[in-house]
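Enquirer: Need coordinates for the following:
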Amino acid sequence: MNFKRYGRPAVIAIVAALALSSCAANEGGTASTGDASASTLTGTLNAAGASSMAAAQEAWIAGFQIANPDVTINYDPSGSGAGREAFISGGTAFAGSDSYLSDDELAGTFASCAPTSKAVDLPVYISPIAVIFNVEGVDDLNVDSDTLAKIFAGEISTWDDAALVALNPDATLPSAPITAVHRSDDSGTTKNFSDYLFQTAPDVWTEKASDTFPFSGGEGAQGTSGVVSAVTNGVGTIGYADASQAGELGTAKLKVGDEFVAYTPEAAAEVVAGSPLVEGRAADDLALDLNRKTTNPAEYPLVLVSYALVCNEYADAEQGALVKAYVEYIASAAGQTVAEESAGVAPLTAELEANVAEVLATVK
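Expert: Alright, predicted model coming up:
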C-alpha cells in the first residue's frame, strides 16, 4: 500500500455504512455481487448513522440482498452522532458517519469489537454539500464564505443585505427576512459545513467544527430530509444538505479563488484527491484532512466524505464476516457505480478501491 500520511506510510480503506432498511431490497437498485444461489451468507446486520446517503444506501442494500437473499440489513438514518453512539455501545455492527471518530472516541472501547481491537474510519461516499435556498424571484445565488458564515451566524438577516447585493448584481433580492435552516441533531453534515466556515471565514465563524450547530438562531430541522423539507416549505429560506437530496431547490455557487463555483461530484472528488490523511492515527484509519482552503475553481471545497465505522476484529466472527462482505460490495467498482447512478455522487478512484480491498482483507 502506497498511501502516505504527510510522508508516513499508511493504508487506505473504505467501508460503508449503509442502507435504509431491510425493505429496501424491494426498492431501487439492482446491482448484484454475484450469483445469489451461490451465496452462503446468512444473518442480520443492524446499523445506524448518517442520513445524507439515503439514495445510495437504498440501492446498496437492494443490490446486496438480491445477491445474498439470506442476509437482512437494517439501517437507521438517525444521524452521524446517533450512529456513532449506537456503534460504540454495541447496539449496531457498524455505523455511517459524515465525520470521523474523534480522538476521545478512539481512546474508548467499542462493544462490538474484540477486546484487543479498535474501530477505524473507512471513507466510502464522496458528495458535495449544497447550499440550498428558496427565495421568490431568485434562481441564481452567489455567496462567499464570509457572507455564508454571517447568514448562519445571524449577522446577516435580510436578503437585500449589502453584502449579498454586491455578490449578486444581476439578481433582484427581496427586502425580506432570511430563515437559515440548520440541523437540529448531531450531524456530520453540520461538522463538514462548520469546518468549511471555520477554516475559510474564521473572523466570523469563531466556533471549531462540531456535529452540533453552534449558534442559537435560525431554524433547526431533524436529519437531511428535515432540512430539505423546511427549506422547500418555508419562505426566504436557506440551508445546507447533501447535494444528492437537493431536488429542485436553488443551489448557491461558492466563491473559490476568483470565481463562483457550482457544486459537481467531480469538483468534490478533486478536493478529496488532494487531501491527506489526518496525522497521528492508526495506519489503517483513513480519516481525511479535507483541503477547505483551495483556491482552485476546479475544486468544490464544501464537501463531505462519509465513513463506515467498523472494527478491525469483531467479538462476533459471524457479524464480522457480514460487515466485511457488505463493505466489500459497496466499496467495489460495482457498488460505487450503484451509488453514482442512484445519488449522483463521485465514485472512489480505482486506486482507492484497490487499497480499500487490501485493508478489508484484514477485517475479521
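Enquirer: C-alpha from now on. contacts and neighbour counts both.
Expert: OK.
Enquirer: doesn't residue 160 make contact with residue 176?
Expert: Yes. Shown here, residue 176 and residue 160 form a contact pair, counting by CA atoms under 8 Å, at 7.3 Å.
Enquirer: Neighbour count: these two, which is higher?
Expert: Shown here are residue 176 and residue 160; by other CA atoms under 10 Å, residue 160 has more neighbours (18 against 14).
Enquirer: Break down the stretch 101-250 of the chain into its strands, ranges please.
Expert: Using DSSP state E, counting those that start in this stretch, the strands of the stretch 101-250 of the chain run over residues 119-134, 142-143, 179-183, 219-221, 237-242, 250-251.
Enquirer: Export those as JSON lines, with columns for distance to residue 348 and mean neighbour count.
Expert: Below are the strands of the stretch 101-250 of the chain laid out as JSON lines (distance: least, CA to CA, whole Å; neighbours: other CA atoms under 10 Å):
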{"stretch": "strand 119-134", "distance to residue 348": "7", "mean neighbour count": "27"}
{"stretch": "strand 142-143", "distance to residue 348": "29", "mean neighbour count": "22"}
{"stretch": "strand 179-183", "distance to residue 348": "27", "mean neighbour count": "26"}
{"stretch": "strand 219-221", "distance to residue 348": "30", "mean neighbour count": "18"}
{"stretch": "strand 237-242", "distance to residue 348": "17", "mean neighbour count": "25"}
{"stretch": "strand 250-251", "distance to residue 348": "24", "mean neighbour count": "22"}
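Enquirer: Let's see this one next, to set against the first:
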Amino acid sequence: MTKFRKSALAALVAVGVMGMAGAASAAVVGGGATLPEGLYGKANASTDANGQPYDDHGIGILHDGAGFNPYVGVGSGAGKRAFFNNNSDEFKWDHDDNPLTPDVLFYPTRVTVDYAGSDSLVSAAELGSYNNPSNANGRANFGALIQVPSVLTSVTVPFNVPGLPTLNLTSEQLAKIFGGEITRWDDSQLGLTNAPAEDIIVVHRGDESGTTEIFLRHLNAIDSGAVESVNKDFVAAIKPAEHPAATFLPAVGSAGVVTAVEATAYSIGYVSPDKVDFDDATVVASINGYLPTEVNVQAAVEDSPVPAGALVNNPLAWGISNANPSTGYPIVASTNLIFSQCYADSGDESKIRQFVGNHYDVNYTLNDQEIEEAGFVKLPAAWLNAVRDNFWASNSSLSIGNANVCNGKGRPQ
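Expert: You can find the predicted model right below:
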C-alpha cells in the first residue's frame, strides 16, 4: 500500500469522450489547475468510459447537481488559455488511464469555455488583453473579468529519503535545494543527522502549473539569488541546464510528481495537499517547523486584506497570496476561479450564480466536507462575504449577470 494518496481524479475517465460533446451545450464547461481537480472534478456518472461501474466517491463541488460538466485538469496555464481564447481544444485527458498513449480532446467538437480554475494569478498582461476593445473573446463581448479565490491551499513537500524518517527544512534550505545550490543530502548547510551521502533528486512539474508559481513565489521571496524569478514553468524560472551538479526530474501533473517521488529514492518534490497525507511528517517535510495542517495554513493568511475601495474593481487584487508570512506554514495561497461577468445563455448564468451564491455563503456548509477531505481550507469569512457581496448580490454592479451591464452580451452557449 502506498503511503501517498492516490488521486481520486481517475474519475475523469468516468465520462465517455464522445458523450461530452453532446452534453456541453446543456452544462457549464471549464477546467485548468490540477491542484484542485479532486475538489472540483469528480464526474457525476455511474459508469466509466468503457461502460464499467465505478465508485465516484461522492461528487465534487462543481458537480452537486448544478449542471457543470466534469472539470478537466490540464494545468493552470492551459486552463487560462482555454478561457481567454475560448478554446476547448486545450482540454485534453488521459482517456485510457495510460500515460504511454496520447491524450485526446475531451471535447472532440469545440464548445464554449465558461470558466477556468487556476492557481496561477491572472497577470496584468492577461487582463490587459482581455480588456482590449478589439478582443472578440474579451470584455467588450463578455463583460468584466472576475477572478475570485475558491479555497486556501498549501503546497506540500513530499520526500523519499531512506534513512530519514522525517524531514524539517527551513525556507532558505528549501530555496537552495530547488534552486540547484544544495545538491546532496549530506551537505553541511542542511545539518541533517544521519544524512545519506547521496545526491538530491529534485522532482518538479514539467508542465505549466500554478502549483509551481505558488511554490516559487515563496522561494523567490526568501532567496532571490537561489530562485531568481517566479513562473508557472519551473524550467523557465530555475533553468536546470545552468546547474549541472544538480539532478532535476520533471513530472507531469500533481499526480505525476507524487508517483515520481514515491518511485525515486533520495527525491523531494512539491505537490498539492490532496495528493499526499499532508499532516504526516513521514510523508511531507515540515517547513520552518510547520506541517501544512489547517490551523497552520489559516495562520499564514490571517493578514491578507480583502480588496476594498478602488481595488474591488481590479481582478488582480482578488487572489490571496502571502509570499512570506510571518507565522504558520509558509507556502500558502488561494486557488482561484476565473469567470466573465456575462453569459448569453440564461441557463449557464443561473448555474454559475447558484454555485457562487452557495460556495461563498458563510452559512452554507455542504461544500465544507468536500473541502476538508480534499486537503484544502475554507476561505475566511471576510473573504466569503466580500465575494458574495460583490459578484453575486443583485445590488452590485459587478455581479454575474447584472442586467444593466450584460444586456446584449455574454459568453455564448
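Enquirer: Can I get the strands of the stretch 101-250 of the first structure in JSON lines including distance to residue 105 of the first structure?
Expert: Shown next, in JSON lines, are these (distance: least, CA to CA, whole Å):
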{"stretch": "strand 119-134", "distance to residue 105 of the first structure": "9"}
{"stretch": "strand 142-143", "distance to residue 105 of the first structure": "35"}
{"stretch": "strand 179-183", "distance to residue 105 of the first structure": "22"}
{"stretch": "strand 219-221", "distance to residue 105 of the first structure": "26"}
{"stretch": "strand 237-242", "distance to residue 105 of the first structure": "25"}
{"stretch": "strand 250-251", "distance to residue 105 of the first structure": "35"}
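Enquirer: now for those, which one comes closest to residue 323 of the first structure?
Expert: strand 119-134 (12.5 Å; CA to CA).
Enquirer: Tell me how far the residue of the second structure most remote from its centre lies from residue 379 of the second structure.
Expert: The outermost residue of the second structure, judged against the average C-alpha position, is residue 194 (35.6 Å), by CA atoms, centre = their mean. Separation of residue 194 of the second structure from residue 379 of the second structure (CA to CA, to the nearest Å): 40 Å.
Enquirer: do the same with residue 300 of the second structure
Expert: Distance, residue 300 of the second structure to residue 379 of the second structure, by CA to CA: 12 Å.
Enquirer: Quick one: the helices in the stretch 251-364 of the first structure, in order.
Expert: Taking DSSP state H, counting those that start in this stretch, the helices of the stretch 251-364 of the first structure run over residues 265-273, 317-330, 333-343, 350-360.
Enquirer: so how many other residues sit close to residue 214 of the first structure?
Expert: Count around residue 214 of the first structure with other CA under 10 Å applied: 17.
Enquirer: Surely it and residue 205 touch.
Expert: No. Judged on CA under 8 Å, residue 214 of the first structure makes no contact with residue 205 at a distance of 9.4 Å.
Enquirer: Show me what residue 116 of the second structure lines up with in the first structure.
Expert: Superposed on the first structure with TM-score structural alignment, residue 116 of the second structure falls opposite residue 95.
Enquirer: Oh, that last question was meant for residue 331 of the second structure, not what I typed.
Expert: Going residue by residue (TM-score structural alignment), residue 331 of the second structure aligns to residue 302.
Enquirer: The closest residue in space to that match that isn't next to it in sequence: what's it in contact with?
Expert: Ranked by CA to CA, 6 or more residues apart in numbering and with sequence neighbours excluded, the top spatial neighbour of residue 302 of the first structure is residue 129, at 5.7 Å. By CA atoms under 8 Å, 6 or more residues apart in numbering, the contact set of residue 129 of the first structure is 189, 193, 240-243, 263, 302-304.
Enquirer: Residue in the second structure paired with residue 129 of the first structure?
Expert: Using TM-score structural alignment as the criterion, residue 129 of the first structure maps onto residue 155 of the second structure.
Enquirer: could you measure the residue farthest from the centre of the second structure against residue 186 of the second structure, distance?
Expert: Residue 194 of the second structure sits 8 Å away from residue 186 of the second structure, going by CA to CA.
Enquirer: next one: residue 399 of the second structure
Expert: Residue 399 of the second structure sits 55 Å away from residue 186 of the second structure, going by CA to CA.
Enquirer: pretty sure the match of residue 116 of the second structure is touching residue 89, no?
Expert: No. Counting by CA under 8 Å, residue 95 of the first structure does not reach residue 89; the two are 11.2 Å apart.
Enquirer: burial of residue 37 of the second structure, as a residue count?
Expert: Using other CA under 10 Å, residue 37 of the second structure has 26 other residues around it.
Enquirer: residue in the first structure matching it?
Expert: When the first structure is aligned by TM-score structural alignment, residue 37 of the second structure is paired with residue 54.
Enquirer: same question, residue 269 of the second structure
Expert: Using TM-score structural alignment, the partner of residue 269 of the second structure in the first structure is residue 239.
Enquirer: and that match, what does it touch?
Expert: Residue 239 of the first structure makes contact with 131-133, 180-182, 227-228, 231, according to CA under 8 Å, 6+ apart.
Enquirer: For it, which non-adjacent residue is spatially closest?
Expert: Leaving out its chain neighbours, the residue that sits closest to residue 239 of the first structure by CA to CA, 6+ apart is residue 181, at 4.7 Å.
Enquirer: what sits against the aligned residue in the second structure for that neighbour?
Expert: Aligned against the second structure by TM-score structural alignment, residue 181 of the first structure finds its counterpart in residue 203. Neighbouring residues of residue 203 of the second structure by CA under 8 Å, 6+ apart: 248-251, 257, 260-261, 267-270.
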